[in-house]
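Engineer: one predicted model, sequence on top.
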Amino acid sequence: MTEELSGNDLVARTLRDQGIEAVFTVVGGPVIEAVAACGAAGVRPIGARHEQAAAMMATSFGYVGNSVGTALLASGPAVTNALTAVHVAWDNSLPLVVLGGSSSQRQRGRMPFQEADQVTLMRPITKWSIQVDSAERIPEIIGMAYRKAMAGRPGPVYVDLPADVLSARVEKERVRPAPAGPPPQPPQGDPAAIERAAELLLRAERPLALVGKGVRWSESHEELRELLEVLGVPFLPSPMGRGFIPDDHPLCVSAARGHAMRNADVVIVIGARLNWIFGGGQAFAPEAKIIQIDIEPEEIGLWRDAEVGIVADIGSALGQLLSAIEGRAEGMAALRQESAWRHELREQVAKNEAAVEPLLNSDATPLNHHRLMREIRDLMPRDAIVTVDGQITFATARQIVPSFTPASRLNSGSNGCMGVGVPFAVGAALARPGTPVISINGDSAFGFNGMEVETAVRLGLPIVFVVDNNQGIMGSVLERQMFPGEHPDAVAMYTPGARYDKLMEAFGGHGEHVERPEEIRPALERAFAAGRAALVDVAVDPAAIWPIPTAGRSGSRLMGY
């Protein structure tokens, strides 16, 4: 007798055959049986509290694990709840496959339960958005989805699974298999462009490298480090490009970011985008020569004209550059170590670090953000994964909290979305078991997905969550700016004295509350030693906003507009 398989079985088997270890979900129709089938097939279902968080967990699980994250969601509102997470993945070029249930094809147009054109909703923020039209095509289309998510510039893909397709049964012989051939070889850079880039780097008097998270997918951090060390090129990492070369490497000039960008004469951009994070490329000197390496052709010269554009896989291009400079760079690192450019950068680093020193060591109460970040920096293990969420929290942590290992720094990247910190931490902890994970969140940012601390407790993940609690969106600064006089309702500020540690304790995790500087380190030590999910709620001065300048800026300008 011919074996028959349901669409639900085919979803689970296809995910297993694609090497998918976990799917993130909020269980609901019509995917309940598909989630159950995943569990039976050895694909671990992870239940979240909200679909946005589930898709964010999947995204970070894939990024930290160098794979494609997968979310398996119910229909209608479940899919629309995930739109924000998909937008974050789209903006940050992070691979993600979202499998969304939908109403039966046979009932379309009759207003069946939760009917929505989910394919169209997802299309503008995905690389591919498609509905499976028959059960026999489930393996074929899901397999294509994973290929598309990782091909070229990575990104999210949406696959719509109607209820009748999932419940249909099909003879095994009729099933169209997933693409099975090996992926193509990573593209190489044009040899002439590689040689021109090598010449510019060898002749530069004030070279600088910008390092982005694009180096993650080719696992090329060793080649990256070798190239910069051989040439003696200082570097600036993007917010999620940190850790591929340790932040304490002598070539890292993050503390002199502005000076380095304004004064470099040759800038090589490696796996980063010259978007708003780097001032659209306009922060560089007008005469600076730009070398761009990117796998996406349209990225070359998009924000700033490139002297040399190399369309290639990052790892391939770095290998080609190393070959191109072989025998031509002897002694260059030592020479540049003593150059005027490096002395200038070291002086600027020392000056900028000295400027924040009083804040780092302040014993004032209420606490400032910098003292909190210093205590985290001094205690966190070197191999820790750090997620950061919130505007002031993000800006301060960028100055103070380092990263030392590849794919260990997660934040909203170029998207600026609030609410990523908690779910990113959960996904990261699942992707790299046994690695310490610390999630630093502003209280506003924490509120978006804070219920996912229950998920961390339930899954036994010993994540340390820190809430930088300044009682509102940018503390009291934005509220005062919007309403300088009396106003009956708090709009950008929250309930004074709110205790987020109590939320963690209610779920069975470890909670700590801190109000004084000397209490921070002991509280963090107890949190790391707790052996279960922990949350340290730190009361911070609502008026403390530096390093974000406020003078003469509107509220929207403070938010980056």
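Structural biologist: It's in. Residues are numbered from 1 along each chain as shown.
Engineer: make it CA atoms for all contacts and neighbour counts henceforth
Structural biologist: Noted.
Engineer: next one: V467 from Y158, what distance?
Structural biologist: Distance, V467 to Y158, by C-alpha to C-alpha, to the nearest Å: 33 Å.
Engineer: my bad, should have said E287
Structural biologist: From E287 to Y158 the distance is 43 Å (C-alpha to C-alpha).
Engineer: more crowded one of these two?
Structural biologist: More neighbours surround Y158 than the other of E287 and Y158, with 28 against 10 (other C-alpha atoms under 10 Å).
Engineer: quick check, that one in contact with W128.
Structural biologist: Yes: between Y158 and W128 there is a contact under C-alpha atoms under 8 Å: 6.3 Å.
Engineer: joint contacts of those two?
Structural biologist: Taking C-alpha atoms under 8 Å, 6 or more residues apart in numbering as the criterion, Y158 and W128 both touch A145.
Engineer: report the buried residues of the longest helix along the chain.
Structural biologist: Longest helix of the chain, by residue count under DSSP state H: helix 340-360. Buried residues in helix 340-360, counting neighbours by 16 or more other C-alpha atoms under 10 Å, are found at W341, R342, L345, R346, Q348, V349, E353, V356, L359, L360.
Engineer: residues in contact with the fifth one?
Structural biologist: Applying C-alpha under 8 Å, 6+ apart, one finds that Q348 lies in contact with A255, A256, H259.
Engineer: so what's the second one up against?
Structural biologist: Just to be clear, that refers to A256. Contacts of A256 by C-alpha under 8 Å, 6+ apart are L345, Q348, V349, N352.
Engineer: likewise T126?
Structural biologist: By C-alpha under 8 Å, 6+ apart, T126 lies in contact with V86, W90, G155, P156, V157, Y158.
Engineer: please enumerate the helices of the stretch 351-500 of the chain.
Structural biologist: In the stretch 351-500 of the chain, the helices defined using DSSP state H, counting those that start in this stretch lie at 369-379, 391-400, 421-431, 443-449, 453-458, 477-482, 500-506.
Engineer: can you lay out those as a markdown table showing distance to K172 and mean neighbour count?
Structural biologist: Formatted as a markdown table, these follow (distance: least, C-alpha to C-alpha, whole Å; neighbours: other C-alpha atoms under 10 Å):
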| stretch | distance to K172 | mean neighbour count |
| --- | --- | --- |
| helix 369-379 | 55 | 21 |
| helix 391-400 | 51 | 21 |
| helix 421-431 | 33 | 28 |
| helix 443-449 | 41 | 22 |
| helix 453-458 | 37 | 22 |
| helix 477-482 | 61 | 17 |
| helix 500-506 | 48 | 19 |
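Engineer: here comes the other one, which I'd like you to weigh against the first:
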Amino acid sequence: MVLFRPLCKYVARVERLRDIVPTVREAIKAAKSGCPGPVFVEFPVDVLYPYELVVKEIGFNPNAKGFIQKALNFYLRCHVSRQFGNAWLQQTITPLPTNVPMPKSEQIQEIVQLVKSAKRPVLLIGSQATLPPVKPSDLVKAVEALGCPVFLGGMARGLLGKDHPLQMRQVRKDALKDADLTILAGTVCDFRLSYGRTLSKKSKIVALNRNYSQLTKNEKAFWNSNVSVQADVATSLVQVANSLGSNHSKPTEWVKTLREKDDEKEAANAKKMEQKLSNGFLNPLNFLKTLDQSLPDDAILVADGGDFVGSAAYIVRPRGPLQWLDPGAFGTLGVWWRFCSRCQTVYPKRPVYIIWGDGSCGYSLMEYDTFARHK
């Protein structure tokens, strides 16, 4: 249990059968509240066996004569009574309400004023923006209402579809350098943003995140926020968009400038994709380009790897929201087969593609045997 506490939001051990339902309800609530994360519930083996088997195997001595044997029988009866007592009483099994932090109206108004005064805003959207309660379609409308250039990361990839005019892919560094307002919508200032050092010192910064630790990561060391809001990311963006109204002046010239730079970078990358490698091996960039051109609109992409997936993130374009799954920032390789099997279970008629790096392959190649045995 000590091993799991630093890694999990909730850790518990079930010692009585009547505690199974309330413990699992609390675990699910903890997993889904705030910033979703892992929980751990231990079920000791003695709560998994039926009553009759436990009574039979626990070691009662029906012919106990001495004090010690009778005392042991008494202890064992008390243990069984405690373990199974009230186990069959009716219990509430409906999910407990989750706790999702919401923005305050004054925080939203602060952000609105910054957006109105900005000439070169940039919006960085991370995985948290895809979480309920806001639907992806409503988030897309909010992003379009803001009208600023967007960079997507993590599971937010695909939010705007394949070729949305606001989404940029190749010029994030240039955009952050010239921006006068940077909105970190679920994006964390870790190694992916050089711990915040890529953010312009001249830019106003708005940080939105459900988790306080992620919200303030490396702040004061390499960057400083003007507005920090610990709240649901998508809800915050929707409220900002609604407060701006239909008369909001969108930075169309700024979007046009970045679009031209992004297209130039895309063209330069396209030339690299066509190059033949001197060793005669397959050009991975060309392969990813070919894959992108052949993807159906309902494809679900499971990207599991390191450098190969890093390249795929800039070349392969998910066709819609929640159609990109990857191991996350810490490179927990080998998750592809779990993602794929669950995706195929939920969407049996949709194609699921694996973008698979060699490291992940080394961790989990044997899972093909699992698929073969359980197909």
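Structural biologist: Cool, got the structure. None of these values were measured; they are calculated from a predicted model.
Engineer: coming back round to it: now the helices of the stretch 351-500 of structure 1 in TSV, with distance to Q185 of structure 1?
Structural biologist: Putting the helices of the stretch 351-500 of structure 1 into TSV (distance: least, C-alpha to C-alpha, whole Å) gives the following:
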stretch	distance to Q185 of structure 1
helix 369-379	40
helix 391-400	36
helix 421-431	26
helix 443-449	39
helix 453-458	39
helix 477-482	51
helix 500-506	47
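Engineer: and G319 of structure 1, which of the ones you listed is closest to it?
Structural biologist: With C-alpha to C-alpha as the criterion, G319 of structure 1 lies closest to helix 421-431 of these, at 28.2 Å.
Engineer: among the contacts of Q348 of structure 1, which are located in strands?
Structural biologist: With strands taken from DSSP state E, there is no overlap with the contacts of Q348 of structure 1.
Engineer: can I get these in a markdown table including distance to E298 of structure 1?
Structural biologist: Below are the contacts of Q348 of structure 1 laid out as a markdown table (distance: C-alpha to C-alpha, whole Å):
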| residue | distance to E298 of structure 1 |
| --- | --- |
| A255 | 31 |
| A256 | 30 |
| H259 | 28 |
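Engineer: same check for these, but in structure 2.
Structural biologist: Among those, the ones still in contact in structure 2 (both residues aligned by TM-score structural alignment, their matches' C-alpha atoms under 8 Å) are A256.
Engineer: what is the corresponding segment of structure 2 for the helix or strand hosting T14 of structure 1?
Structural biologist: If you go by DSSP states H and E, T14 of structure 1 is part of helix 7-17. No residues of structure 2 are matched to helix 7-17 of structure 1 when aligned by TM-score structural alignment.
Engineer: show me the contact partners of that helix.
Structural biologist: 31, 33-35, 37-38, 41-43, 135-136, 138-139, 142-143, 165-170, 178.
Engineer: which of those residues fall in helices?
Structural biologist: The helices, defined by DSSP H, take in 33-35, 37-38, 41, 138-139, 142-143, 165-167 from the contacts of helix 7-17 of structure 1.
Engineer: gap between the aligned residue in structure 1 for M366 of structure 2 and V35 of structure 1?
Structural biologist: Under the alignment by TM-score structural alignment, M366 of structure 2 pairs with M451 in structure 1. From M451 of structure 1 across to V35 of structure 1, the span is 22 Å (C-alpha to C-alpha).
Engineer: more neighbours: which of these two?
Structural biologist: Just comparing M451 of structure 1 and V35: by other C-alpha under 10 Å the higher neighbour count belongs to V35, 28 against 19.
Engineer: for the residue nearest to the more buried one when sequence neighbours are not counted, which three-state class applies?
Structural biologist: The shortest distance from V35 of structure 1 to any residue other than its chain neighbours is 6.6 Å, reached at P45 (C-alpha to C-alpha, 6 or more residues apart in numbering). Here P45 of structure 1 is strand, with the state taken from DSSP: H, G, I helix; E, B strand; the rest coil.
Engineer: just the helices in the stretch 101-250 of structure 2 please.
Structural biologist: Secondary structure of the stretch 101-250 of structure 2 (DSSP H, counting those that start in this stretch): helices located at 105-117, 136-146, 172-178, 212-215, 233-244.
Engineer: so for L282 of structure 2, which of those helices sits nearest?
Structural biologist: Comparing the helices of the stretch 101-250 of structure 2 by C-alpha to C-alpha, helix 172-178 comes nearest, at 28.3 Å.
Engineer: thinking again about what came up before, which one among the contacts of T126 of structure 1 gets closest to L72 of structure 1?
Structural biologist: Closest approach between the contacts of T126 of structure 1 and L72 of structure 1, by C-alpha to C-alpha: Y158, at 10.3 Å.
Engineer: how close does the equivalent of V171 of structure 2 over in structure 1 get to E222 of structure 1?
Structural biologist: For V171 of structure 2, the aligned position in structure 1 is A256, judged by TM-score structural alignment. Distance of A256 of structure 1 to E222 of structure 1, given as C-alpha to C-alpha: 24 Å.
Engineer: same question, E505 of structure 1
Structural biologist: From E505 of structure 1 over to E222 of structure 1 (counting by C-alpha to C-alpha), the distance is 42 Å.
Engineer: with R44 of structure 1 instead?
Structural biologist: When R44 of structure 1 is compared with E222 of structure 1 (using C-alpha to C-alpha), they lie 32 Å apart.
Engineer: these two: which is more packed in?
Structural biologist: A direct count of neighbours by other C-alpha under 10 Å for R44 of structure 1 and E222 places R44 higher, at 17 against 12.
Engineer: and the residue nearest to that one when sequence neighbours are not counted, how many neighbours?
Structural biologist: Leaving aside its sequence neighbours, R44 of structure 1 sits nearest to A22 (C-alpha to C-alpha, 6+ apart; 4.4 Å). A22 of structure 1 has 24 neighbouring residues, counting by other C-alpha under 10 Å.
Engineer: please say which position in structure 2 P286 of structure 1 maps to.
Structural biologist: That one, P286 of structure 1, aligns with K201 by TM-score structural alignment.
Engineer: now which residue in structure 1 aligns to E26 of structure 2?
Structural biologist: The alignment partner of E26 of structure 2 in structure 1, by TM-score structural alignment, is M144.
Engineer: measure that match to V170 of structure 1 for me?
Structural biologist: From M144 of structure 1 to V170 of structure 1 the distance is 20 Å (C-alpha to C-alpha).
Engineer: where's P132 of structure 2 relative to A185 of structure 2, distance?
Structural biologist: 15 Å.
Engineer: of these two, who's got more company?
Structural biologist: A count of neighbours by other C-alpha under 10 Å puts A185 above the other of P132 of structure 2 and A185, at 26 against 14.
Engineer: my guess is that one contacts A207. True?
Structural biologist: Yes: between A185 of structure 2 and A207 there is a contact under C-alpha under 8 Å: 6.3 Å.
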